[in-house]
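Q: Below: sequence and its predicted model.
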Amino acid sequence: MEPTTTIRSFIEDYIRKQGYTLQYFADLSGVNAGTLSAIIKGTRPIAMAQLDLITQGMNLEEGYFYETYGAECFVESAPHWRRLEPFLQRCAELDKLDCIQRVIQQVTDDRSYISELFEMAEGMLERGQQKAARMLYECVAECEKYQHSERLALCQYRIFTLSLGQNQHDNLRAAVHFEPFINRLDEERQLDAIKDLANTYASLRYWEKVFNLAEELDQKTKILQSYTKKKIEKSDRLTAYPLFVYRAYSNLLKSSACEKQGRYEEALVYTELYAKLPKVSGLDEEDQLFIDKFAGWAEANTYLYKLMMGDHTVLPAYIEFIEKNEEEILPAIINILEAANKFDRNIDDILYKFSDRINSEINCLKGYTEQMKNEVYAAFLLERSLYHLNRYEYQEGLKQLIHCLRESVRFNNQTDIIHCISLYEKYKNMGTTEIEHQYKIIMMEVQKAYEKKENILYNLA
């Protein structure tokens, strides 16, 4: 279709070339003949529903005319929300993001539909149309007049969560960009925002940052609890979880941050705090679910911290715990591997016992965000590689190391990339020709990625 061809002329040409009467095509498409005639003459605009019926009647793919429709209705003429809303929604349903981008750039010049676009983005997010929703949030954020408005902050929060993915460098950039907007959010939404930001920094291993955010989460939750005497029903609250969960989670974050920095005794103190949840009046099923979750995490982490302090008497109890809680198998095995590497312990029997369930757990990793899944998987590969290398099982150790390096490159996890490279250089003389070949291929990919990045920066200069 030529760029200058209008939808009306295309319909008219199609009917003529097919040898149809107007009434026949009206019956074929399901659009009233009088309406069809008015559309072709240009005396009546085409509604989205009518456009879809006409497209179907011509046996064309869904959305065939959307690019032209967007130009005719919203770029070349003044847009009307009554027509714009269904157009954007249909584009989102068909994943025609280019059409959305072109139109919203045009219609927001006068900022007439900012409120409507924001509400539409919220609806798209609820329906799982994340890419389209993000485009609308970015448009609203760019056009928001008041820089301290709650709507702008909420847009930035949505953009932040929608930006998180497998690339750790991009995740860091998204976190740094969003952080200044937290205090502009509603007090309740701040709790979820801090939690999500802390989780992101945890995946990036910024442990001091995680600890500070956990402290902020604790303080803000205390303030909310101080003037929220009555329990807020799930249907009325803005937070994703009951308030008591955030205080418990803040202590869980603190204990994790301490553990990662080798401060195991301090980690135990915070573990005891979230193990002893405050009494919640009028417990419901949701409350009990979280109470049980934190109790389980407290038990597992108590075993872990004691194990990392050299107390190997807790290992049988730890094994018994993870046998009853299969979702904890992979994180627990990582912890046991780390302790074995630290204290030079043989855990071959444990690895053999859980081998099938480890592989199964790797494939699902329930209850983790995408960033945390990547973090857990990389940690497992690295600790297992170290375990085999420490036991002079060089072929298996290097095989696991190459796997870890490949995954770290895929996630752009620079810390693990550096660790893997340093370990490979230490043990490369123990490897096979095939392992060396795989390593060189990965390094070529890394070099290409950095050259591409440098070229982009040069072009922008």
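A: Cool, the structure landed. The shown structure was predicted, so the numbers you read here are calculated from the model rather than taken from an experiment.

Q: can we go C-alpha only for contacts and neighbour counts from here?
A: Fine.

Q: residues contacting the residue nearest to Ala257 when sequence neighbours are not counted?
A: Distances taken as C-alpha to C-alpha, 6 or more residues apart in numbering put Trp207 closest to Ala257, at 5.1 Å, once the chain neighbours are dropped. By C-alpha atoms under 8 Å, 6 or more residues apart in numbering, Trp207 lies in contact with 201, 257-258, 260-261.

Q: Could you measure from Trp207 over to Leu365?
A: Look at Trp207 and Leu365: by C-alpha to C-alpha, to the nearest Å, they are 22 Å apart.

Q: Could you do Arg111 as well?
A: Distance from Arg111 to Leu365, by C-alpha to C-alpha: 43 Å.

Q: between the two, who's got more neighbours?
A: Using other C-alpha atoms under 10 Å, the more surrounded residue of Arg111 and Leu365 is Leu365, with 20 against 14.

Q: what comes into contact with the helix or strand hosting Ile194?
A: Mapping Ile194 onto the secondary structure by DSSP states H and E places it in helix 187-204. Outside helix 187-204, the residues within contact range by C-alpha under 8 Å, 6+ apart are 157, 161, 168, 171-172, 175, 179, 182-183, 207, 209-210, 213-214, 216-217, 220-221, 224, 238-240, 246, 253, 257, 371-372, 375.

Q: ok, structure two:
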Amino acid sequence: MEYAIEIRTEIRKSMQKKGYNLSNFAKASTISSSHLSSLLSERPSRPLSVHHLDRINFALGHPVGCFYELYVDECFLSGKPHRSRVKPFLLRCAELGKKNCIQQVLSRMMEDLNYISLVFEVAEELHAEGNIHKALVFYECVAEHERYQHSERLAISQYRLFRAALGKDLEKNRDAVTRFAPFRNRLPVNYQLDGLLQLGNVYFTLNDWKQLGECADELIVLAKIVYQEQQQRTTSKRKKVPLKTERNLVVYYGQSYLMKATAYEKQGFYEESKRYIEGYADLSWFEGLDEEGEEDVKNYKMFAVANSYTLDMLMGHAHKLKDYTQYLFDHPQEILTGLAVITEAANKYGFTIEDTLSKLTNKMVKAEERDDNIYKGWYLKFHYQLAIYLLRKGRIENGADSILKLLESSILFNNITLFIQGISLFESYKDQVGEFQRNNYRKLLESIKEHESFDLSSRNYITLLLLGLDKTKSHFS
């Protein structure tokens, strides 16, 4: 068999420069002389492994991975990738960040798509070790080259890419959802549960209530099937295979009903929402719970109480406000979402909520202190509704301050929709606010007018608003 000659030539040159002969280099590299000779001779009789290459490189005192570009050919002896060299090499390149070497190997491997399973294997091994971002290039390769669109490894690769893509940027999250959603039903059951849970979270932050409802329906059916299968295994005394999911099964069951209730609530179907709240209000019947699962059941009971109060507010039941305020005071983690709902109801039904605001606002956890897109979405909604409430009460300065907080946070959280809504609200009252607030408004518009997340029409709109502010400034000066 013909082995790669160039890398061996370069290694022998480096040995000569360092003054090594075969015997003393064998000691330095801890590779036997006979083995070293069979690896590095002009007519080598065995292939060079990555492990040996690293030991040789260390003995020569070269930077880590020095000969890796030359090693690529060693992975493709006889023109085909050899598993025993390719896999360790790719794993080592990922560890060292040798992106160019990885791309060279993957490009040559994909000349024969039968080797895509090996690429997926490398990706999964890196992922299992916690090297999630290093695995992405391999998942992308699978996603791009997999021939069978219903294959499990393609669905898992898309799922891994989806989870890795989620972050603070709502528009990037939207793109990630669009890419992953068609593959969710092709996943193994455990990943389906986690995937639907994550999809629901993203649909919520995107205010896509139709998709949230559909996702909830799928999760309700799947969680019930999995629970029934587990119970059947228990009663039939068949060996119970543990389901490897991120959360207890009760979470997927409870969250499916919570998601559906939320989807109905956001679309104004309050009676339907109440029925689904009943689905997670008492999950004490759920069998096989550990200590963490029991705690999850308590949490869903608390969510049901809070969300029932939410529906009371949205349905105009003002007599429940005092009780709801006390409930929120006793459960500080719920204050932000509660206040967002209360201010929305106050605007819709004419509630007076000064006492509630006074009692709860200072206890609210700031969105900047939470790395949570859902919480940040509630934070923006609260300031939008609060601004409307204050403006309608004639508290123009306070209302303008709330709008400015909304605009500033919308930029920080990249929420274009609420930024535009905040602009429209400020524009309606800009002639009634102080110069200091107008200047702050101008600065926010200046900072965003070239923002890449805004489309051209939005940027043009902001430019026109700035021109309008210039005219206003000239009029007042």
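A: On my side now, so go ahead. All values derive from a computational prediction rather than experimental measurement.

Q: Would you pull the TM-score for this pair?
A: The TM-score (TM-score structural alignment, normalised by the length of structure 1) is 0.80; 439 aligned residues with a C-alpha RMSD of 3.6 Å.

Q: Leu268 of structure 1 contacts Ser255, correct?
A: Yes: the criterion here is C-alpha atoms under 8 Å, and Leu268 of structure 1 meets it with Ser255 at 6.8 Å.

Q: So between the two, which is more surrounded?
A: Using other C-alpha under 10 Å, the more surrounded residue of Leu268 of structure 1 and Ser255 is Ser255, with 29 against 21.

Q: Next, the buried residues of the helix holding Ile194 of structure 1.
A: Within helix 187-204 of structure 1, the residues that count as buried by 16 or more other C-alpha atoms under 10 Å are 187-204.

Q: And stretch 275-283 of structure 2, by the same measure?
A: 276-283.

Q: try stretch 89-101 of structure 2
A: For stretch 89-101 of structure 2, using 16+ other C-alpha under 10 Å, the buried residues are 89-94, 101.

Q: repeat for stretch 380-396 of structure 1
A: 380-389, 394-396.

Q: Narrow these to those in helices?
A: Among the buried residues of stretch 380-396 of structure 1, the ones falling in helices (DSSP state H) are 380-389, 394-396.

Q: Present the residues you listed as JSON lines; the columns should include distance to Val140 of structure 1.
A: Below are these laid out as JSON lines (distance: C-alpha to C-alpha, whole Å):
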{"residue": "Phe380", "distance to Val140 of structure 1": "41"}
{"residue": "Leu381", "distance to Val140 of structure 1": "42"}
{"residue": "Leu382", "distance to Val140 of structure 1": "43"}
{"residue": "Glu383", "distance to Val140 of structure 1": "45"}
{"residue": "Arg384", "distance to Val140 of structure 1": "47"}
{"residue": "Ser385", "distance to Val140 of structure 1": "47"}
{"residue": "Leu386", "distance to Val140 of structure 1": "49"}
{"residue": "Tyr387", "distance to Val140 of structure 1": "51"}
{"residue": "His388", "distance to Val140 of structure 1": "53"}
{"residue": "Leu389", "distance to Val140 of structure 1": "53"}
{"residue": "Tyr394", "distance to Val140 of structure 1": "55"}
{"residue": "Gln395", "distance to Val140 of structure 1": "54"}
{"residue": "Glu396", "distance to Val140 of structure 1": "52"}
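
Q: Return the residues in contact with Glu323 of structure 1.
A: So Glu323 of structure 1 contacts Ile329 (C-alpha under 8 Å, 6+ apart).

Q: actually Arg8 of structure 1, sorry about that
A: Per C-alpha under 8 Å, 6+ apart, neighbours of Arg8 of structure 1: 39-42.

Q: In the stretch 51-200 of structure 2, what residue spans correspond to helices?
A: Along the stretch 51-200 of structure 2, the segments classed as helices by DSSP state H, counting those that start in this stretch run 68-71, 83-96, 99-109, 116-128, 132-145, 152-165, 170-180, 189-205.

Q: Out of those helices, which gets nearest to Glu450 of structure 2?
A: For the helices of the stretch 51-200 of structure 2, distance to Glu450 of structure 2 was read as C-alpha to C-alpha. The smallest value, 16.4 Å, belongs to helix 170-180.

Q: which residues of structure 1 does the closest one align to?
A: Using TM-score structural alignment, helix 170-180 of structure 2 corresponds to residues 168-178 of structure 1.

Q: Distance check, the equivalent of Arg111 of structure 1 over in structure 2 against Gly79 of structure 2.
A: Aligning on TM-score structural alignment places Arg111 of structure 1 opposite Leu113 in structure 2. The gap separating Leu113 of structure 2 from Gly79 of structure 2 is 14 Å, by C-alpha to C-alpha.

Q: I appreciate the help and will end here.
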